[in-house]
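# Sequence plus the predicted model coming up.
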Amino acid sequence: MLVYATATDLADWTGSAAPSNAVQLLRTASGLVADATVTAWYATDASGMPTTSYVVDAMRDATCAHAAAMAAAKVDPLAAGANTARTASRKKVGTAEVEYADAAQAAAARAALVDTLCPDAVRILRAAGLTSSVL
C-alpha cells in the first residue's frame, strides 16, 4: 500500500509531535486518498507514487489533514474507529455547561473517519484537480 506522508509531515502539518499511532493513521488516510483519486490522471514512478510536485504536495497534505482529523477525534484505525469515550457535543463557558454525545454517536463519528475523507482533505484534492466535486 502506498503511503503519501510521513510522521514528520504530520507533525509539520499539525505543529505538534506526531501521535504514537501516526503510522496507522497515515496508512488509513493514504488509502482513503488513493480511493478518492482513483480516476485522476497523474505521472507516477515505478511504485505508483506521484512524481509531479503539485500532486505529491496535494496527496501529502490531504493525507496529513485526514490523519490529523482522526488523531483529534482519537480514532484508532486498527479498531475500525471504535472508541467508546464520550465526546463533548456542546460546551458553554458561562456557568460551565458541558453536554456529551452518547457513546453510539461518538463511535459512529469516529468510524466514519476510517471510511470517509474529512472535508479538509477533500478540498485539498479538489483544489489540485485530483477528484470530482462529488465524493
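Good, I have the coordinates. This is a predicted model, so every value here is computed, not measured.
# from here on, contacts and neighbour counts on C-alpha atoms
Fine.
# ok, which stretches of this protein are strands?
87-92, 97-101 (DSSP state E).
# Make CSV from the ones you listed and add mean neighbour count to it.
Putting the strands of the chain into CSV (neighbours: other Cα atoms under 10 Å) gives the following:
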stretch, mean neighbour count
strand 87-92, 12
strand 97-101, 12
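# Could you save those strands as a markdown table and add columns showing distance to Thr14?
A markdown table is the format used below for these (distance: least, Cα to Cα, whole Å):
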| stretch | distance to Thr14 |
| --- | --- |
| strand 87-92 | 21 |
| strand 97-101 | 26 |
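# need the longest helix for this structure.
Looking across the chain with DSSP state H, the single longest helix is helix 53-72.
# And here is the other one:
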Amino acid sequence: MTRRPYATPEQLTAWTGAPVPDDAEQLLRRASEDVDSALLTAVYPVDADGDPTDPATAAALADATCAQVEYWLATGDDGTGAAGHWDSVSIGPVSLSGRTRAPSAAGGGVDLAPRADRALRRAGLEPGIVFPW
C-alpha cells in the first residue's frame, strides 16, 4: 500500500515561503517515509488508510515533513541521503575537510532534520521511544 504524503505542495509553500520545486511531490513522499521511520514506535490513532485522525497529530506530521524537505533543499539533498557532508574530499593521501553538521539520527536510523524533530517532539510524538502500555 502506498501512503499519501503527510503534507501537500501547498503546505510546503506555506512552510518555506518559497515556490515549491518541480519534484515537490516526490520529495514530500520521501520525507513522509523518513517521518514514518523516525516514528517507528510512536502510537497515535489512525483511520483505515493509516492516516492520523487527530488534527494536531496530522498538523505535526505535515510540519515535520515540510521541515525535512526544507532541510534537503537548503543542503542540496534530494531525499536520497546521497548529498555530501564534506565540502572537500581527496583520495590520496586521504584528506577530508569541512564536515558539515548532519541532522540527528532519529528512531529507525533516519537522519531527521532538526526542525522536523522539534515539530514531532512538540506534538508529543517522540521518535524512537517506546512507552509502556
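Great, that's in hand. Since the model is a prediction, treat every value here as computed from it, not as a measurement.
# on that earlier part again, between the strands of the first structure, which gets nearest to Met59 of the first structure?
Met59 of the first structure sits nearest to strand 87-92 of all those, at 29.3 Å, using Cα to Cα.
# circling back: which one of the strands of the first structure lies nearest to Tyr54 of the first structure?
Checking the strands of the first structure against Tyr54 of the first structure by Cα to Cα gives strand 87-92 as the closest, at 36.2 Å.
# Tell me the residues of the second structure aligned with stretch 50-70 of the first structure.
Matched against the second structure by TM-score structural alignment, stretch 50-70 of the first structure falls on residues 52-72.
# which other residues reach the matching stretch?
Stretch 52-72 of the second structure is contacted by residues 6-7, 11-12, 15-16, 27-28, 31-32, 35, 44-47, 51, 78-79, 112-113, 115-120, 123 when judged by Cα atoms under 8 Å, 6 or more residues apart in numbering.
# In it, which residues are buried?
For stretch 52-72 of the second structure, burial by neighbour count (16 or more other Cα atoms under 10 Å) applies to 52, 57-72.
# how much space between the residue nearest in space to the middle of the first structure and Lys91 of the first structure?
In the first structure, the residue lying closest to the centroid (Cα atoms, centre = their mean) is His66, at 1.4 Å. For His66 of the first structure, the distance to Lys91 of the first structure equals 24 Å [Cα to Cα, to the nearest Å].
# Ala7 of the first structure pairs with which position in the second structure?
So Ala7 of the first structure corresponds to Pro9, using TM-score structural alignment.
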